[in-house]
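Undergrad: Build me a model from this:
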Amino acid sequence: MEAEELVDLPEKTHKPLERRIGVSMAVFAALLAISTLMGHRLHTEEVVLQTKTADGWAYYQAKVIRSQMYTADAGLAMLQGDNGVSLAGDWATKAGQERKDADGIQHDTQQLERETEAAAQRATLSDASEVFLEIAIVLCSIALMTGSAR
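TA: Next comes the predicted model:
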């Protein structure tokens, strides 16, 4: 750059419209940073909720299997005659308790699924906001580079 160009540089950068575009770009960049940070956190929350949901369904499945096993054990105990009747009652009680526990776990896991879907929607919206903020920065850059701000 020539010395004369350096003298003219402050005049060029102090044009009001260029300053407004520059400030707009800075604001968009700050909003983009916030949106990106929130997006990362929302995606992390979504993954954590998905893991908890998978764990919930595995626990539900284990309870249902245990309930079915106890029901089968009660049936086998009934084959033992009089001695097995009280044992069959115990197994049937355990089977009923496991089934009741499984129903509660199922309800909780379905709630976790709804929370996971909501987190996924929030993360998607955050991703979309990042795209639009990046487009805004690009449009501001184009306005400055093409001189349409003059």
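Undergrad: contacts, neighbours, all on C-alpha from now
TA: OK.
Undergrad: Could you check how far the residue minimising distance to the centre of the chain is from residue 121?
TA: For the chain, the residue nearest the mean C-alpha position is residue 46 (2.3 Å; CA atoms, centre = their mean). Relative to residue 121, residue 46 is positioned 9 Å away (CA to CA, to the nearest Å).
Undergrad: now swap in residue 54 and tell me
TA: As judged by CA to CA, residue 54 and residue 121 stand 19 Å apart.
Undergrad: Contacts only, for residue 38.
TA: Applying CA atoms under 8 Å, 6 or more residues apart in numbering, one finds that residue 38 lies in contact with residue 126.
Undergrad: wait, doesn't the residue nearest to the centre of the chain sit right on residue 120?
TA: Yes. Using CA atoms under 8 Å, residue 46 is in contact with residue 120, at 5.9 Å.
Undergrad: Please, which helix or strand holds residue 148?
TA: Following DSSP states H and E, one finds residue 148 outside all helices and strands.
Undergrad: now swap in residue 46 and tell me
TA: Applying DSSP H and E as the criterion places residue 46 in helix 16-78.
Undergrad: after that helix comes which helix or strand?
TA: helix 82-146.
Undergrad: Now do that following helix against helix 16-78, angle only.
TA: Taking axes from the mean of the first three to the mean of the last three CA atoms, to 10 degrees, one finds helix 82-146 and helix 16-78 inclined to each other by 170 degrees.
Undergrad: one more, for comparison:
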Amino acid sequence: MDTREHQEAIKEAVHNHGNRRVALLIAVLAAFLALTEMRGKGAQLDSLAANIEAANLWSFFQAKTIRQTTLRTAAEGLEAVGGAGLPTDRAEAVVKRVQAWRATAERYETEPSTNEGRKELIARAKSAEAQRDRALSAYHLYEYGAAGLQLAIVLASASLIAGVAWLTWLGGALGAVGVAFAVLGWLAPTLVHL
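TA: Take a look at the predicted model:
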């Protein structure tokens, strides 16, 4: 084997070794992409579930408010008519009915035992909205991370075809940015608002 053949053999071995490294980089990026996409879909579903829960709680709050207003209006109407001119037992029944309606209307305002009073429903709905917003922020960060990882895989693949090393480095750097977005989506989704 002469010197020229020996140099070509070394060059080919280095090239093939470099190809293996790029292929390994692509495999690692693809693995991170799969995990990021999975977490992103989970965050999206969490966001939708929390949004539905918040909407249901606000609807329940509205129903309680309507019932409370109806009872208050009925009590006021019955008081306006009053028990004047009614027999004593009927007048007492009217007073008892008004008191019962007022007590029920007050109970609708706050029911700590069932956690279904208007005040509790407001707190629960706002909590569900906060969960929705957090999950939605995470989802967006996962989407940015997935986009970065997809572009990184494309650049690393192009470096194999074109034989341009800087595309590999650029793909690796973009992959690191994509992973960083995914980690932010997992650990601190509300830290960055894009």
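Undergrad: how far apart are stretch 127-135 of the second structure and its match in the first structure?
TA: On superposition with the first structure, the mean distance recorded for stretch 127-135 of the second structure (mean CA distance after the TM-score superposition for the first structure) is 0.5 Å.
Undergrad: Residue range in the first structure corresponding to that stretch, please.
TA: Alignment of stretch 127-135 of the second structure against the first structure: residues 111-119, by TM-score structural alignment.
Undergrad: how about the matching stretch: buried residues?
TA: 112-113, 115-116, 119 (16 or more other CA atoms under 10 Å).
Undergrad: Show me the contact partners of it.
TA: Contact with stretch 111-119 of the first structure is made by 42-43, 45-46, 49-50, 52-53, as judged by CA under 8 Å, 6+ apart.
Undergrad: out of these, who's nearest residue 107 of the first structure?
TA: residue 53 (11.2 Å; CA to CA).
Undergrad: Now do residue 10 of the second structure: how many residues are near it, please.
TA: By other CA atoms under 10 Å, the residues close to residue 10 of the second structure number 12.
Undergrad: what helix or strand does it sit in?
TA: Per DSSP H and E: helix 3-81 holds residue 10 of the second structure.
Undergrad: ok, now which ones touch residue 84 of the first structure?
TA: Contacts for residue 84 of the first structure (CA under 8 Å, 6+ apart) come out as 77-78.
Undergrad: again, 10 Å this time
TA: 74-78, 90 (CA atoms under 10 Å, 6 or more residues apart in numbering).
Undergrad: again, but for residue 57 of the first structure
TA: Residue 57 of the first structure sits in contact with 51, 63, 102, 105-106, 108-110, where contact means CA under 10 Å, 6+ apart.
Undergrad: Most neighbours out of those, which is it?
TA: Result: residue 102 is most packed of the contacts of residue 57 of the first structure (other CA under 10 Å), 23 neighbours.
Undergrad: Mind telling me what that one corresponds to in the second structure?
TA: Per TM-score structural alignment, residue 102 of the first structure is aligned with residue 118.
Undergrad: Tell me how far that match lies from residue 99 of the second structure.
TA: Distance from residue 118 of the second structure to residue 99 of the second structure, by CA to CA: 20 Å.
Undergrad: neighbours of residue 187 of the second structure, just the number please.
TA: Neighbours of residue 187 of the second structure using other CA under 10 Å come to 11.
Undergrad: from what I can see it touches residue 142, true?
TA: No. Between residue 187 of the second structure and residue 142 there is no contact under CA atoms under 10 Å: 11.3 Å.
Undergrad: hang on, the earlier thing: just send the contacts of residue 84 of the first structure back as a markdown table, with neighbour count too.
TA: Below are these laid out as a markdown table (neighbours: other CA atoms under 10 Å):
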| residue | neighbour count |
| --- | --- |
| 74 | 23 |
| 75 | 18 |
| 76 | 16 |
| 77 | 20 |
| 78 | 17 |
| 90 | 16 |
